[in-house]
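*Asks:* Okay, predicted coordinates and the sequence, questions at the end:
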Amino acid sequence: MHFAVQVSRVSKHYRKKVAFEDISIEIQTGEIYGLIGPDGSGKSSLMQAIAGVLTYNSGDLCVFDTLIDSEKSAEKIKHRIGFMPQGLGLNLYPDLSIEENIDFFANLRGVSSDLLQQRKEMLLSVAKLTPFKTRPMKNLSGGMKQKLGLVCTLIHQPELIILDEPTTGVDPISRRDFWEMLNRLVMDEGMTALVSTAYMDEASRFNRLSVMHQGKVLVQGRADDIIAKSPGWVVEIETSQPSVVLARLKVKFETVEQLGQMIRLVIFDQEKDVIESILKEQLGSEEHQWYFLPIGLEEFFIHHLKNHSSSAAKRLQNPSYPISQSPTDKDRVNTDEPLIQADNLIRRFGDFIAADQVTFEVRPGEIFGLLGANGAGKSTVIKMLTGILPPTDGAGFVANQNMAHSGMAIKESIGYMSQAFSLYLDLTVLENIKLFGRIYGLSGERLQERIDWVIDVGHLQSVQNEPAGSLPMGKRQRLALGCALIHQPKVLFLDEPTSGVDPIGRSEFWRILVNLASEWGVAILITTHYMLEAEHCHRLALMQAGKIVAYDTPVNLKQTLKQQKGQVLSVNVSHPYRALSCLQKAGYDNLSLFGNRLQLFSKTVSKTKNDVVNVLKNNQIEIKDTMVLQPSLEDVFVDRIETALAKHELR
């Protein structure tokens, strides 16, 4: 067994601050190795040390059997490494076209003209960027920027690529394309990849991984093996009475939450038949349907942190949000009328139609999800509904007022958190909150009361005198949410509010949103690329090319896909790349690779399972286990968007 990277008891300190400490990992040649963990866990610093761009204080770090202990030794192997830093397109030049960016990086790396042409054509084809190669980088969607960044990182044919959260802020379609591209290149060229991610569902795509927290590795190995150390189940319950079911199950289970019209349980260390018995006892003979799903890395990660003495874990175990106090009748939104209405909204920019006859409504106490690929028109719709952008045609109503000619009075009923961090980085947390309070006309005791509320609800007491720009992403987003809520709006617009936020931060953020909707009656419209978050929404609208292509509850959308395409067969194999190749040769085209698992849809899952097992056994590939899964919202997203794209191409 040969290792591309060997890290032995390596530590990095910035004066009194620990970036990472006593880290030991080994990355095998030809594998995709992952780093997962919350903000500030040390992932980026460790990757920079391996890339040779950051010195470390102690320990041994070898890359391709070369000890990296000085700038001189790092220079010896840099030509064999490709490094893509965190941030959408931050390693690219906005005014250069796709092709010009690639040529620039090729020249920088000394790639010969013959090899450049050959690799450029291949990489553009794999990345599906060939038709857009003359387009300036600044005009690309987030997904296209990340694929171009990967192409530029790969242009000199590196043996090791280091990718720091390459898919943060990227939609599920582009994320899937990105991973298919990476898997193909690792399989075809024998590359090794070190990748970090904030998306826990994405971590299942790694061959092996390390879970990091507070600068240390908590656990490492294959995803399935890590999860097996804390056996458990996720149970999704479809019911017409979610609040009743929630109350009954809270008596018996610790981790129970309502996700739209569905109840979700996360249960560790209990047998399936015991859980079934409790469910039947608590829910009686009423009509409820439930599914048992395997524990994922996100559930494992949050559960594991509860066994550590971090403040984040303590908050998850014992949340004490002031917002959880029951609101008075004066505070609660008391109306059954829709608080947000989009009525055939159209927005053109010259010949380009960004929003095309968009229609939906959001009622008090409802969380409504607006989903779509990068550039689908979601942010344009929000800007029209908030009065920032006038519609070309159609109308948008918020709190029964037409936003096209509403005054400041109606805008005071709206809270808006934009896609970009919209606060003032040089001001302290407290100064930002005061500023937004005064902008909304608060003063005196009322202002102080709301400042205290924002600090408490966001758990910002320890950082209230620190500049907003110095906060980790999770705290920044809670500050931004608090500032959007300081004037107690009836309606809240959130544009990708948790992009780049770790699971702990997302969990805290959503506790606040669910309580705002259920207890205070706030109508919430949210966009997100994270499909586990979309499960919290009561209803969803999927957008593609400015149009709504699906509009229903998460449960109904998944059920419809199940009827159309069947269930998901997931097979855990010993040699995933060889298994993928064998099954493709046998005629299985729509395969997805998730680390050591192969997944595909089937309406006749038992027969497909037998056929797949026979193909793999005939090729001497060991099958470690098989699972039958229900379609996920990400499956729904990919299917609906691809169907819409295919219809558009046929016209």
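*Replies:* In hand now; what should we look at?
*Asks:* CA atoms for contacts and neighbours, from now on please.
*Replies:* Will do.
*Asks:* All the helices of the stretch 201-350 of the chain, in order from the start?
*Replies:* 223-228, 242-250, 272-283, 297-305, 311-317 (DSSP state H, counting those that start in this stretch).
*Asks:* And here is the other one:
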Amino acid sequence: MSAETAIRVEGFTKRYGKRVAADGLALEVKRGEIYGLVGADGAGKSSLMKAIAGVLSFDGGTVDVFGTRIDSARAAEQVKQRIGFLPQGLGLNLYPDLSIDENVDFFGRLRLVPADVLAERKRVLLGMTRLDAFRHRPMRQLSGGMKQKLGLVCTLIHEPDLVILDEPTTGVDPVSRRDFWAILGRLLEEKGVTALVSTAYLDEADRFHRVSLFHEGKVMGEGTPAELVAVVPGTLALFRAEPQAEALPRLKARFPQTEAMGTWLRVFAEGLDATAARAAVDACLDQPAHPVGSAVGRTSVRQTTVSEGDRRTEVRPTDTAIRLTDWFAREPELEDVFVAMLRQRGAKLESVFPEDGLTPHTSTAPAIEARELTRVFGDFRAADAVSFRVPQGEIFGLLGANGAGKTTVIKMLTGILKPSSGFGMVAGADMRTAGWAIKERIGYMSQAFSLYHDLSVVENIRLYAGIYGLDDRAARRRTDWVIGMAGLAGFENDAAGRLPMGLRQRLALGCALVHQPQVLFLDEPTSGVDPIGRRVFWDILFHLSRREGVAILVTTHYMGEAEHCDHLALMFAGKVVADASPEQMKQAVTAEAGQLLELRVDRPAPAQAALVDAGFASAVLHGRAVHLLSKAADADLARLPGILAAAGVQLQSVQPRPLSMEDVFVHQVSALEAAQRGTP
């Protein structure tokens, strides 16, 4: 093991009973780098990280940390003082009844940090994380993002050589996620610390020097993010096609990695450059050939049957014309490549919807209507005069930072929590007086609990069918429908708790749909789900909204999912502060703050600091790049090289990027937080 190597793992194997959690894993982490483990819950990331931290035994292979082989408790003790470990889960390494100050002091003393050194480090770290104003607040009263930042402070208080962070941003809102990465990047730059970080968010992979892609206990790929993206070449195309519901199945037959994202379609054309991708999409939609970027006229759709492997997809004949507009093409993202790699291993993206003979929900009245909904707990207003409307058949996203009031609003609308004031109608029923009537018309998939893990798949479905009053014949019919829809054939008698996360979430969705509700409430439904499972889940939601007329209200911290929604409401401090479509929100931010520029630089952390000092307050780290908003892009492009050169940073490239919903969320919430603090 060379002096430049911090961690070396070879043949790592870990079993829990008959289940193999990690199967012959190998990796090498260099000193001073941020190494990422990317994959869904259950992929083996946590088992490996705990073994490296010296807190978990394993069944095979070797683990070396700073030249010490971790093969006994005694060996683990030799390196523990050089390691900081943040386990998975919001605040699980903290003490709820202790204040921020007391938690930091406890960990400092536990690590034998001298009192004067501890006081200075605490001052710096709490200032950097913006926790200094809350240092006397008990941990249990902190938001999820604040808990994770406090957990990071406690992990770093003894200045370890290696920090091991297990999914530190899962369940954390985008603003807190960016804060977390900025703080970590700055500390690693200044201290030369090595970091091993796991995540279920593939959009975070750009923040790592190198990455291992985990799936079902194995490493599917390893390298820099750019090297991994190059493994499966192709083009990512974004465009609109009307009618969308007719275009989507045609495109999926030719391009399995096709998603509906609000009014847009997102297609990964594997193996094709931008020109060939456009021609293939045109041909798929029975369009004549057009130059890239040109307008497209109306044509009719012919009947066709397309084969992919052992799957045949028939597109039924229709006279509906399809119009394609607003074409954009760019290089694929790591998630597109990861999904393609999983497909090569046999993973399926399609979902099946058995015919049930039920009439789709149609109504001109709003499916959900909130008017001035307010909920007060003591002197705290968790929801403050919240108002919005959701038509039947729409996917509506409720966004907001941790503690913004989203779950409180859902609990009031579903009748779980009584509002302090205000009014709400759900599926034609008054939420204040409807009682059981409102529960018959809605499905609810909660953030924490939706299934009985000791019951089998069929037992869970039949239990919910009984709760909702279905007779035996209807229960059997809907059970068959749920199993088909969720892809659970062959798992009928398996305990729910033993299912992979993606299947478990689809079972929970099926249980919420067993009585064919008009309205579906989903609270953080895909947290920790792998990319395949997440895409299939959203494919199901699209079908439910477009084909069966179900109104869907969803909360999420994953901003890529916000792009799937037809309409969004952004909550801040219990209030709705924005209410528009994703496209309208992006246009508003562009008009207010300018064009998004991506700067590739050799030293991202000093570059970001220099840009903020130069007046670019929006500059944030984005992996090995810096993103900023510019109102005068041409003039700023001329200034940027000089600003960076003066800071000793080399500008490698700069190019405009389209705004994402994460950019919108961070801009708007950051501005609101600054206004609340009274800072410009």
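*Replies:* Yes, it's here. These numbers were taken from a predicted model, which means no experiment stands behind them.
*Asks:* thinking again about what came up before, of all the helices of the stretch 201-350 of structure 1, which lies closest to Lys609 of structure 1?
*Replies:* helix 223-228 (19.7 Å; Cα to Cα).
*Asks:* Just tell me the aligned range of the closest one in structure 2.
*Replies:* With TM-score structural alignment applied, helix 223-228 of structure 1 matches the range 225-230 in structure 2.
*Asks:* OK, contacts around the closest residue in space to Gln86 of structure 1 that isn't next to it in sequence?
*Replies:* With Cα to Cα, 6 or more residues apart in numbering as the criterion, Gln86 of structure 1 has its nearest non-adjacent residue at 4.9 Å, and that residue is Asp164. Listed by Cα atoms under 8 Å, 6 or more residues apart in numbering, the contact set of Asp164 of structure 1 reads Ser44, Met47, Met84, Pro85, Gln86, Val195, Ser196, Thr197.
*Asks:* hey, which of the helices of the stretch 201-350 of structure 1 is tucked in deepest?
*Replies:* Sort those by mean neighbour count, taking mean count of other Cα atoms under 10 Å, and helix 297-305 sits at the top with a mean of 19.
*Asks:* Show me what that one is packed up against.
*Replies:* Contact partners of helix 297-305 of structure 1 among helices and strands, from 3 or more Cα pairs under 8 Å, 6 or more residues apart in numbering; DSSP states H and E: helix 223-228, helix 503-520.
*Asks:* Need the residues that contact the first one.
*Replies:* By that I understand helix 223-228 of structure 1. Ala203, Ser204, Phe206, Asn207, Arg208, Leu209, Val219, Gln220, Ile295, Gly296, Leu297, Phe300.
*Asks:* what residue of structure 1 is the furthest out?
*Replies:* Gly444 (40.0 Å; Cα atoms, centre = their mean).
*Asks:* do you know how far the equivalent of that one over in structure 2 is from Ser212 of structure 2?
*Replies:* Taking TM-score structural alignment, the alignment pairs Gly444 of structure 1 with Asp472 from structure 2. Per Cα to Cα, to the nearest Å, Asp472 of structure 2 is found 49 Å from Ser212 of structure 2.
*Asks:* cool, and Asp161 of structure 2?
*Replies:* 21 Å.
*Asks:* for the helices and strands packed on helix 297-305 of structure 1, which one sits closest to Ile77 of structure 1?
*Replies:* helix 223-228 (29.8 Å).
*Asks:* so how far does that closest one sit from its counterpart in structure 2?
*Replies:* Aligned to structure 2 and superposed, helix 223-228 of structure 1 gives a mean residue distance of 1.4 Å (mean Cα distance after the TM-score superposition for structure 1).
*Asks:* For Ser8 of structure 1, give me its contacts.
*Replies:* Asp22, Ile23, Ser24, Ile25, Gly59, Asp60, Leu61.
*Asks:* doesn't it fall inside a strand?
*Replies:* Yes. Judged by DSSP: H, G, I helix; E, B strand; the rest coil, Ser8 of structure 1 forms part of a strand.
*Asks:* State the number of residues packed around the aligned partner of Asp69 of structure 1 in structure 2.
*Replies:* Aligning on TM-score structural alignment places Asp69 of structure 1 opposite Asp71 in structure 2. Neighbours of Asp71 of structure 2 under the rule other Cα atoms under 10 Å: 16.
*Asks:* Check which helix or strand Asp71 of structure 2 maps to.
*Replies:* Using DSSP states H and E, Asp71 of structure 2 maps to neither a helix nor a strand.
*Asks:* out of the helices and strands packed on helix 297-305 of structure 1, which comes closest to Ala342 of structure 1?
*Replies:* By Cα to Cα (comparing all of these), the closest turns out to be helix 503-520, at 19.6 Å.
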